[in-house]
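Enquirer: Sequence first, predicted model second:
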Amino acid sequence: MTNSSVVTLERHIVEEERTRSEVTGALSNILYSITLAAKIISREVNKAGIVDLLGDTGDTNVQGERVQKLDLYAEDVIYRAMDHTGALCCMVSEESEDILPIPEKFPKGKYVLIFDPLDGSSNIDVNVSIGTIFSVHKKITDGVDGTVEDCLQAGYKQVAAGYVLYGSSTMLVYTSGRGVYGFTLDPSIGEFLLSHPNLVMPEPPGRMYSINEAYYPHWSSGQQRLMQHLKGLDGEGTVSYSSRYIGSLVADFHRTLLKGGIFMYPADSKSPCGKLRLLYEAAPMAMIC
């Protein structure tokens, strides 16, 4: 057993508070509550096939995607884990078109939580790894309630970001701006334990790329040339890259973070602005890497 195996997430956060003035009690409270939600979601994901949580609801969300039962469950769990903390002025979920307000009966704080409750939910039925993505911003407007302006801030203004991967084990990865840390859930004690301290992409990076090549005919000529280069088919590359693609952003990103390589989801003729959502997906992942 290594020393890291006995460092709980709670202990890690307390130590961060001691050494970094910008890591406040309110921010720590947000992280604690996210881990509680992650434990509950992990439990339900692991038994989704036997408690009627698989499949879609028949509805379509604001992104134009079929809403999965677990999407709504995860959104509700995160909201209820966070709404009473006194740390947030509002929340924003990928599954909801409008801001999620803090109930009047609870105190409001100075942070905004932005989250994708269950990314990759179309893979739930086939037992592929899925995940939760989150981002935290400071409130920038006057007043008590959160506003659209508080939510739509530039990515470089994030104060924390992370994701939870529900796979062969449940893992939480987060950063608050100085170092990236990974914690693995030990189900026997119900605690996230530090398993990956100071995560960085390996150098030299792994020669792997992650992209859905079914869209190749719809990409720009520049993107097509890049793919030919990565495969060593353009006569210029000396070593070709290998393809690794799961189809779940959190799972693909997590592998790329640990092994190195390139993750891509480029624009195409069908989606000229790309498909990754800046607020819920691209910005949080960019802060981590």
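Expert: Looks like it came in fine. Numbering: from 1, shown residues only.
Enquirer: Only C-alpha atoms from now on, for both contacts and neighbour counts.
Expert: OK.
Enquirer: For residue 7, which residues are in contact?
Expert: Residue 7 is in contact with 193, 194, counting by C-alpha atoms under 8 Å, 6 or more residues apart in numbering.
Enquirer: Next: residue 194.
Expert: Contacts of residue 194 (C-alpha under 8 Å, 6+ apart): 4, 5, 6, 7, 8, 9, 181, 182, 183, 184.
Enquirer: Max pairwise distance over those residues: which two?
Expert: 6 and 181 (14.4 Å; C-alpha to C-alpha).
Enquirer: Now do residue 239 against residue 56, distance only.
Expert: Distance, residue 239 to residue 56, by C-alpha to C-alpha, to the nearest Å: 43 Å.
Enquirer: Also residue 198?
Expert: For residue 198 relative to residue 56 (C-alpha to C-alpha), the value is 38 Å.
Enquirer: just residue 176 next, same as before
Expert: 34 Å.
Enquirer: Compare neighbour counts for the two and give me the winner.
Expert: Higher neighbour count among residue 176 and residue 56: residue 176, with 20 against 17, using other C-alpha atoms under 10 Å.
Enquirer: Next one: the more buried one relative to residue 261, how far apart?
Expert: Residue 176 is 23 Å from residue 261, where distance means C-alpha to C-alpha.
Enquirer: what do you get for residue 152?
Expert: From residue 152 to residue 261 the distance is 30 Å (C-alpha to C-alpha).
Enquirer: another one to put next to it:
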Amino acid sequence: MTERGLDAHLARHAASGARHAHEVAATIALLAQTGITIARTIAEGAFGGALADKVGATNSDGDSQRGLDLLTDELFLAAAANSPVGLYASEELADPVLIGVDRPLALAIDPLDGSSNIDTNVPIGTIFSIRPIIGDPVADPLGSFLGPGHDQIAAGYLIYGPQTALVITLGAGTHVFVYSPARDGFHCVMPGVAISPKTREFAINASNHRHWDEGIRLYFDDCIKGGHGPREGEFNMRWIASLVAEAHRILVRGGVFLYPGDRRRGYAQGRLRLVYEAHPIAMLVVQAGGTATDCTQPILDIAAKELHQRTPLVFGSANEVARIGRYNALPGEMADRAPLFGKRGLFRA
């Protein structure tokens, strides 16, 4: 067990005296092992038989399901059954599953984020959130999942790409582990990730420009004007359409991600799920020195009203997230847009 290995990291946490530290460490170890199995299945591609579509099948929120969506959900549920997890909530299931009344943890999971990208070999992943069970899990199985994001005691994701990586926070920093087949385990390659507060890179689906509210449109327009616009600098734009892949890029090299609500039918509150996508990603980002909001308020302050609740999501470099909040709140009053007072105003050469 090397000092930078996942097992050593989890052992140190288990001995830390933190709330449910032993149980959290044991649960993450099982999630990591399940992730290795899933990564191997994905690597088999069409030869593995797990990528087939389930014609007409949809999850609890109406999204189409792939065969691998269902397989990963089954594998993580089986892992949870052998862990200290008493309640299991998944994107693929309408309601939480009660595993055991004498277990202290509630696990919320998106078993396979970005599954629409499977055929194009784009990185996909698993996002998870760990909370303590509160109240009576038999009488109120939903209650443990509906608190604010601050109730989480651990969060993370697995990303299945050129490398299989596990990114976790146990409440004291965010750490990146990469799986090494040669070393037969996950090993830390980025301890204590720190997201730069400044960035010149943003990620958004620009095809929705006409549907955005004014503030988001103005922010985007100012960025793409580059050195000739009010931002007076060149920006790069990215869009992978995989939340895990977007988050991983930002944790590794900075940037900001935007998935706002818009005027399309069913998109007023965005499309990402609060409990098992936005909350865990926000915890990881905040623990790395970044910020995460719904364009207005911190994501971790928001309590869910239902398990599959959707939310707008902006996260990444703190200064840029704050700027986006100002555009959203006062789109017509941004100082760098006012011709009389901007850096390139009426009275400036």
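Expert: Received, thanks. Note that this is a predicted model, so its numbers are computed, not measured.
Enquirer: Please state their TM-score.
Expert: TM-score of the superposed chains, computed with TM-score structural alignment, normalised by the length of structure 1, equals 0.92; 281 aligned residues with a C-alpha RMSD of 1.9 Å.
Enquirer: The contacts of residue 194 of structure 1 in helices, which ones?
Expert: Residues from these lying in helices, with DSSP state H as the criterion: residue 9.
Enquirer: Can you tell me which of the contacts of residue 194 of structure 1 carry over to structure 2?
Expert: Here is what carries over to structure 2 from the contacts of residue 194 of structure 1, by both residues aligned by TM-score structural alignment, their matches' C-alpha atoms under 8 Å: 7, 8, 9, 181, 182, 183, 184.
Enquirer: Selecting buried members of the residues you listed in ChimeraX, what would you type?
Expert: Under the burial definition 16 or more other C-alpha atoms under 10 Å, those of those that qualify are selected in ChimeraX by:
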select :7,8,9,181,182,183,184
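Enquirer: any chance of the kept ones among the contacts of residue 194 of structure 1 in TSV, with distance to residue 93 of structure 1 too?
Expert: Shown next, in TSV, are these (distance: C-alpha to C-alpha, whole Å):
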residue	distance to residue 93 of structure 1
7	31
8	28
9	24
181	24
182	23
183	24
184	25
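Enquirer: Secondary structure element holding the residue opposite residue 71 of structure 2 in structure 1 once aligned?
Expert: The alignment partner of residue 71 of structure 2 in structure 1, by TM-score structural alignment, is residue 73. Per DSSP states H and E, residue 73 of structure 1 falls inside helix 69-82.
Enquirer: Would you mind getting the average deviation of that helix from structure 2?
Expert: For helix 69-82 of structure 1, the mean deviation from structure 2 after alignment is 0.7 Å (mean C-alpha distance after the TM-score superposition for structure 1).
Enquirer: Report the buried residues of that helix.
Expert: Across helix 69-82 of structure 1, burial judged by 16+ other C-alpha under 10 Å covers 69, 70, 71, 72, 74, 75, 77, 78, 79, 81, 82.
Enquirer: For the stretch 101-250 of structure 2, which segments count as strands?
Expert: Taking DSSP state E, counting those that start in this stretch as the criterion, the stretch 101-250 of structure 2 carries its strands at 105-113, 124-132, 154-160, 164-169, 174-180, 185-190, 201-203, 236-238.
Enquirer: could I get those as CSV with distance to residue 43 of structure 2?
Expert: CSV is the format used below for the strands of the stretch 101-250 of structure 2 (distance: least, C-alpha to C-alpha, whole Å):
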stretch, distance to residue 43 of structure 2
strand 105-113, 14
strand 124-132, 12
strand 154-160, 9
strand 164-169, 11
strand 174-180, 14
strand 185-190, 17
strand 201-203, 27
strand 236-238, 25
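Enquirer: between these, which one is nearest to residue 215 of structure 2?
Expert: strand 201-203 (15.3 Å).
Enquirer: Spatially, what comes nearest to the aligned partner of residue 21 of structure 2 in structure 1 if we skip its sequence neighbours?
Expert: Superposed on structure 1 with TM-score structural alignment, residue 21 of structure 2 falls opposite residue 24. Closest residue to residue 24 of structure 1 apart from its sequence neighbours, by C-alpha to C-alpha, 6 or more residues apart in numbering: residue 17 at 6.5 Å.
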